[in-house]
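>>> I'd like to go over a predicted model; first the sequence, then the structure.
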Amino acid sequence: MAHRTESRSPCVVITGVSGAGKSTVARQLAERLEVPFAEADDFHSPASIRKMASGVALDDRDRGPWLEAVGRWLRERDATGRGGVAACSALRRRYRDILRAACPAVTFFQLTADRTVLADRLGGRRGHFMPESLLDSQLATLEPLEPDERGALLDAAPAPEEIVRTAMKLLTGPGAF
């Protein structure tokens, strides 16, 4: 695994299903790293948002342009050396491969949690387009990070601050990515 130089900030994607805490963890990690933050939901087309809001899961035709846009954002951050942190579901290996093709140095932290925890979190959300009814679809789609993917699975149950501390240790400690 390649190690980043001290002069370059990392490009990181916090992945996982809806309700895992991607956005909260990614925002806090970006603040700790002093790098830009991107919410991948903001890269969805209006048509895709309408589709999900009506309870229909996206297909790969919907996801392709969205993942490419997130990948461009990562590539731009990496090219400047400034780095960045994005919250993006990237549930399948092939979706992460699209992001990795755009930014080969990207590190993925995939948040994992029990279905009950996720459903409780989604049930408490207000104003988000992703309905709880799509949770099972996302869990069925989820492919855990594979050993050759730079990154780690992180338990989403602890407080976001604890998850961020763990991510920071993995990014900057001995044997860092």
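Alright, I've got the coordinates.

>>> hey, let's count contacts and neighbours off CA atoms from now on
Noted.

>>> could you measure the residue lying closest to His44 once chain neighbours are set aside against Glu162, distance?
Using CA to CA, 6 or more residues apart in numbering and skipping residues adjacent in sequence, the residue nearest His44 is Trp66, 5.6 Å away. Distance of Trp66 to Glu162, given as CA to CA, to the nearest Å: 30 Å.

>>> another structure for you, compare them:
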Amino acid sequence: MGVSGTGKSTVAHSLAQRLAIPFAEADEFHSPGNIAKMSAGIPLDDSDRRPWLQAIGRWLHEHAVGGSGGVVTCSALKRRYRDTLREAAPSVFFLHLTASEEVLERRIGHRTGHFMPESLLASQLATLEPLAPDERGAVLDTGPPADTIAARAVALLPRPNERGEE
């Protein structure tokens, strides 16, 4: 989880490879209407996000029930968004990726082929509600290389008997 430009996709790919489990990019779950809004520089509202979050939650649930688990990127900026994901997949563990605003602006400004414009970064930062102490997860700075972050993430992930699973 985290705002645009934190390296969610890069780190998630590396993490999924390390764990040999399925990976999904949350952007793939957006409706064409959501993509059009964001491409036009219009922030999504909660009515836009709810079906998107529910679809991601279903993916997480299906992979948990199937036994493989999975890694999915998702901004999950607000506690209630993460609650929506937990409704479907109660054992979800969030890795909150962070970076300075300057780093985020540079990363967003240099990437190509992505519909999220730099102009929406400020609204994402204003919306962000960091993980609360009672939420299962960890915070990682994305300054180091993605493989280093993924290795740190693996060490932080709960083992199967710590996930509350039977």
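Good, I have the coordinates. Predicted, not measured: the structure shown is a model, and the values here were computed from it.

>>> Overlay them and tell me the TM-score.
The TM-score (TM-score structural alignment, normalised by the length of the second structure) is 0.94; 162 aligned residues with a CA RMSD of 1.4 Å.

>>> picking up where we left off before, counterpart of the residue nearest to His44 of the first structure over in the second structure?
For Trp66 of the first structure, the aligned position in the second structure is occupied by Trp52, per TM-score structural alignment.

>>> residues touching its match, list them.
Applying CA atoms under 8 Å, 6 or more residues apart in numbering, we find Trp52 of the second structure in contact with Phe29, His30, Ser31.

>>> Pipe those residues into a markdown table and attach neighbour count and distance to Arg111 of the second structure per row.
Output for the contacts of Trp52 of the second structure, formatted as a markdown table (neighbours: other CA atoms under 10 Å; distance: CA to CA, whole Å):
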| residue | neighbour count | distance to Arg111 of the second structure |
| --- | --- | --- |
| Phe29 | 17 | 20 |
| His30 | 18 | 20 |
| Ser31 | 13 | 22 |
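
>>> Can you list which of these carry over to the first structure?
Compared against the first structure with both residues aligned by TM-score structural alignment, their matches' CA atoms under 8 Å, those retain Phe29, His30, Ser31.

>>> How about stretch 14-25 of the second structure, which residues are buried there?
Buried residues in stretch 14-25 of the second structure, counted by 16 or more other CA atoms under 10 Å: Ser14, Leu15, Ala16, Leu19, Pro22, Phe23, Ala24, Glu25.

>>> Mind checking which of these land in strands?
Phe23, Ala24 (DSSP state E).

>>> Report the two of the buried residues of stretch 14-25 of the second structure separated the most.
For the buried residues of stretch 14-25 of the second structure, the farthest-apart pair by CA to CA is Leu19 and Glu25; their separation is 16.3 Å.

>>> distance from the lengthiest helix in the first structure to the second structure after superposition?
For the first structure, the longest helix by residue count, based on DSSP state H, is helix 60-80. Following superposition, helix 60-80 of the first structure is found to deviate from the second structure by 0.3 Å on average (mean CA distance after the TM-score superposition for the first structure).

>>> So the equivalent of Asp27 of the second structure over in the first structure versus Ser133 of the first structure, what's the distance?
Superposed on the first structure with TM-score structural alignment, Asp27 of the second structure falls opposite Asp41. As judged by CA to CA, Asp41 of the first structure and Ser133 of the first structure stand 18 Å apart.
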